[in-house]
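J.: Turn this into a model:
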Amino acid sequence: MDNTFKALVINESTTGFTKEIKEKNLSELTKNDLLIKVSYSSINFKDALSASGNKGVTRKFPHIPGIDAVGTVAESNSKKFPIGSKVLVTGFDLGMNTWGGFGEYISIPEKWAVHLPAGLTEKEAMSYGTAGLTAGLSVCQILQSSTVNSENGKIVVSGATGGVGSIAVSILAKIGFDVLAVSGKKENEYLINSLGAKEVINRNDFIEMYDSKPLAKPTFVAGIDTVGGAILSGMLKSTQYGGIVTCCGMTGSTEVNTSIFPFILRGVHLAGIDSVEASLSVRNLIWGKLSNEWKLSNLEDIITEIGLEELPDKLDEILTGKAKGRYVLKH
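T.: Sure thing, here's the model as predicted:
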């Protein structure tokens, strides 16, 4: 086994942060239970923050981002994952302060890994990645509500062309829900024909529709919000009695401005979604669904496969809100 590997390395200097493709040595990785040769990774908003030098995500530099990875166990101190095992890793500290999937090797504790589901290829697993896991957790949370079914009304999804939003729209459409997609991009054809949304509304129009009202017409049986701020507030105001809104992102704002009326007059539930520290049992449940009854036939429409050389530009696209769908990194 070659002791060197390629990676996108983020360095800090007196003038800021740089992104460079460098050759690293395996000895530089923290010794752990599993050494994994990475086949694919994917790009998430948190990766873009880490690559920009955001100290709220990554404290120490030089650093290799990449909160998602799939690959083959090259060295193992684990009975659960012998050498040659195909494993999937998302979240925990990977890519945050532990060198991540933007390198050809990662070294992790065994408790971070799950076996690659039989129903998924490595590329398909990274087509989902953290975004797919988060979307799946959101859909699962909604389906647990006794008031939510496809006959009661439509579901609204924000950030619908992004990673989490595009997969959430596709899963909901696959299992029979009518979806209203909220997006700031002019991608109506993609949202309807590729992802399966029934309707599309511009982000600013959605905000304006609900901005001045403490409570609005009960339009949606549920909502999946990926951006926060005024859109989340609008979803809460317009959800039907006993409905639920999930919240998993903050690309729009970390704040939400709403009255208590949706909660005390309509019994609306607001559920936070966290995929970083989700238990292995929950992860296995969601990955099982993503590889079986929720498995999407349109994954190729959602993803763009890239190489390491393209990664810096794509990270900038993610950070500035110009990305569409998912970027999957092939090593």
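J.: Please count neighbours and contacts with C-alpha atoms only from this point.
T.: Will do.
J.: From the contact counts, what lies against the helix or strand containing Leu236?
T.: Per DSSP states H and E: Leu236 is located in helix 229-237. Judged by 3 or more C-alpha pairs under 8 Å, 6 or more residues apart in numbering; DSSP states H and E, the packing partners of helix 229-237 are helix 203-210, strand 220-225, strand 239-247, helix 261-265.
J.: after the last one comes which helix or strand?
T.: Heading C-terminal from helix 261-265, the first helix or strand you meet, by DSSP H and E, is strand 269-272.
J.: got the buried residues for the helix or strand just after that following strand?
T.: Using DSSP H and E, the helix or strand that directly follows strand 269-272 along the chain is helix 280-290. For helix 280-290, burial by neighbour count (16 or more other C-alpha atoms under 10 Å) applies to Arg283, Asn284, Ile286, Trp287, Gly288, Lys289, Leu290.
J.: Sort out which residues of the longest helix out of those in the chain are buried, please.
T.: Looking across the chain with DSSP state H, the single longest helix is helix 122-143. Neighbour counts over helix 122-143 (16+ other C-alpha under 10 Å) mark 122-139, 141-142 as buried.
J.: Which other helices and strands does it contact?
T.: Using 3+ C-alpha pairs under 8 Å, 6+ apart: helix 122-143 touches strand 34-42, strand 68-76, strand 86-90, helix 163-174, strand 239-247, helix 280-290, helix 299-302, strand 326-330.
J.: Check which helices and strands the helix or strand following that helix is in contact with.
T.: Tracing the chain C-terminally past helix 122-143 and defining elements by DSSP H and E, one meets strand 154-157 next. Counting contacts by 3+ C-alpha pairs under 8 Å, 6+ apart, strand 154-157 packs against helix 163-174, strand 179-183, strand 220-225.
J.: run this one through as well so I can compare:
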Amino acid sequence: MRRAGVHAGLKVLLPAFHCRAIVEPVLYLGAEPCFYPVRADLRPDFSALSSMIGGDGAPVAAMVLTHYFGFPNDLDEAERFCAAHDIALIEDCAHALYGRAGERLLGTVGSYATASVWKFLPARDGGLLLDNTGGQPAHRSAQPLLAEAKALAAILQGWSRRIWRRSSLPVIEPFALCEQAKHVAAQPMVRASESGLKEFSPKLAEMAALRSSRWIMAHAPHERVATRRRANYLQWLEGMRSVSGVKPIFPHLPEGVVPYAFPLLIDPAGMGFHRIKTAGIPLWRWEDMAVTDCAISRDYRIRLLQLPCHQELREEELAWMIHTVQTLLTAPD
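T.: You can find the predicted model right below:
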């Protein structure tokens, strides 16, 4: 945002369907977030966007275009729109560490792009910033050695957990239990946020990623990650074909797309979410978002589920999840 010239007195165009992580940096810089409506396929409503430019209000500095769940958004139209109005295009690739839009890599079209390492790889932190304007890399302070040691311990624990999962022995995690107990005991009875920020840490924004995160990014089996995620997504697609009353947001998986999750629209009341969550399946939905006039974002806030297609899911785990979702979403109310 800083590189795009965002500061107090300016506006930033954000999608009405969002997580708060893209809103808080705008607020921190003192700028005004303006939420543009999205269509049913989560592409921007460019006719509405045009009406948000100009007038007597504050000038617009940037537009954020989100590649939801790893699928390319309308890059061509967004590129033309931003060029016509002389505003910076920022690609939100938090769900799109990998992937292409035709012949172009996601993240290389806008003036800037951001991505999340930990959403795809077993890293404890790590964000990527791509500056396509030729700007110089910013200096970032190294994280404390204690933070590095804790992250390494957590990564090793995760690896050992995956090894134990492949055996019939129970998984016992005394290190995690002790750390959790210490954390809970150290918390005050009432927690207050001094900054009012929940997802964005100004302090961490000035720090480099952990060394372990950078190592993982450099040495991860990226081709395997992409292949496994695509295969898992296709299994979800096939499994949901027999379920009436649900609709995948993206019913096709184009070549070059590496999905972050499987987004599925369910019943209007969203009751399926609670059934599935109670069954123990890890899933998410974006409930905590700004109030806007966008009917799609209001609807999807309740109805759009994000089901996992992580590369480390075992075949039997994914089969159980698909069968469970099929059963729960076809059960009578």
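J.: What would you report as the TM-score here?
T.: Once superposed, chain against chain, the TM-score is 0.25 (TM-score structural alignment, normalised by the length of the first structure); 136 aligned residues with a C-alpha RMSD of 6.3 Å.
J.: ok so, going back, among the helices and strands packed on helix 122-143 of the first structure, which comes closest to Ser107 of the first structure?
T.: Closest approach to Ser107 of the first structure among those (C-alpha to C-alpha): strand 34-42, 4.5 Å.
J.: Could you check the angle the closest one makes with helix 122-143?
T.: 80 degrees (axes from the mean of the first three to the mean of the last three C-alpha atoms, to 10 degrees).
J.: Now do strand 34-42 of the first structure and strand 86-90, the angle between them.
T.: Using the same axes, to 10 degrees: strand 34-42 of the first structure against strand 86-90 is 70 degrees.
J.: angle of strand 34-42 of the first structure against strand 326-330?
T.: Angle of strand 34-42 of the first structure versus strand 326-330, following the same axes, to 10 degrees, is 130 degrees.
J.: between strand 34-42 of the first structure and strand 68-76, what angle do the directions make?
T.: Going by the same axes, to 10 degrees, strand 34-42 of the first structure makes 160 degrees with strand 68-76.
J.: Past the top helix by length along the second structure, which element shows up next along the chain?
T.: If you go by DSSP H, the second structure has its longest helix at helix 145-165. Going down the chain from helix 145-165 of the second structure, the next helix or strand is helix 174-186, by DSSP H and E.
J.: correct me, but Thr304 of the first structure touches Tyr327?
T.: Yes - using C-alpha atoms under 8 Å, Thr304 of the first structure is in contact with Tyr327, at 4.9 Å.
J.: Who has more neighbours out of those two?
T.: Tyr327 (24 against 15; other C-alpha atoms under 10 Å).
J.: measure the more buried one to Gly129 of the first structure for me?
T.: Taking C-alpha to C-alpha, to the nearest Å as the measure, Tyr327 of the first structure and Gly129 of the first structure are separated by 10 Å.
J.: which neighbours do those two share?
T.: The contact sets of Tyr327 of the first structure and Gly129 overlap at Ser42 (C-alpha atoms under 8 Å, 6 or more residues apart in numbering).
J.: Does the strand or helix carrying Leu89 of the second structure pack against any helices or strands, and if so which?
T.: Here Leu89 of the second structure sits within strand 88-93, counting by DSSP H and E. Contact here means 3+ C-alpha pairs under 8 Å, 6+ apart; on that basis strand 88-93 of the second structure packs against strand 60-66, helix 75-85, strand 112-116.
J.: Need the ones you listed in TSV (columns: distance to Ala48 of the second structure and mean neighbour count).
T.: TSV is the format used below for these (distance: least, C-alpha to C-alpha, whole Å; neighbours: other C-alpha atoms under 10 Å):
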stretch	distance to Ala48 of the second structure	mean neighbour count
strand 60-66	13	24
helix 75-85	12	15
strand 112-116	23	21
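J.: can you put the ones you listed in a markdown table and add distance to Cys93 of the second structure?
T.: As requested, those are exported to a markdown table (distance: least, C-alpha to C-alpha, whole Å):
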| stretch | distance to Cys93 of the second structure |
| --- | --- |
| strand 60-66 | 7 |
| helix 75-85 | 12 |
| strand 112-116 | 5 |
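J.: Which among these is found nearest to Leu264 of the second structure?
T.: strand 60-66 (17.6 Å).
J.: same for the closest one, what does it pack against?
T.: Here strand 60-66 of the second structure touches strand 11-15, helix 75-85, strand 88-93, going by 3+ C-alpha pairs under 8 Å, 6+ apart.
J.: The residue lying closest to Gly272 of the second structure once chain neighbours are set aside: helix or strand, and which one exactly?
T.: Distance criterion C-alpha to C-alpha, 6 or more residues apart in numbering; nearest residue to Gly272 of the second structure, sequence neighbours excluded, is Leu329 at 6.1 Å. Mapping Leu329 of the second structure onto the secondary structure by DSSP H and E places it in helix 315-330.
J.: Tell me the buried residues in that helix?
T.: Buried residues in helix 315-330 of the second structure, counted by 16+ other C-alpha under 10 Å: Leu318, Met321, Ile322, Thr324, Val325, Gln326, Leu328, Leu329.
J.: With respect to Phe262 of the second structure, which of these is nearest?
T.: Among these, Ile322 lies closest to Phe262 of the second structure (C-alpha to C-alpha), at 11.3 Å.
J.: ok, that closest one - contacts?
T.: Per C-alpha under 8 Å, 6+ apart, neighbours of Ile322 of the second structure: Trp236, Gly239, Met240.
J.: Looking at these, state which has the most neighbours.
T.: Trp236 (24 neighbours).
J.: From Thr330 of the second structure, how far off is the nearest residue to it once chain neighbours are set aside?
T.: Spatial nearest neighbour of Trp236 of the second structure, chain neighbours left out: Ile322 (6.6 Å); criterion: C-alpha to C-alpha, 6+ apart. The spacing between Ile322 of the second structure and Thr330 of the second structure, counted by C-alpha to C-alpha, is 12 Å.
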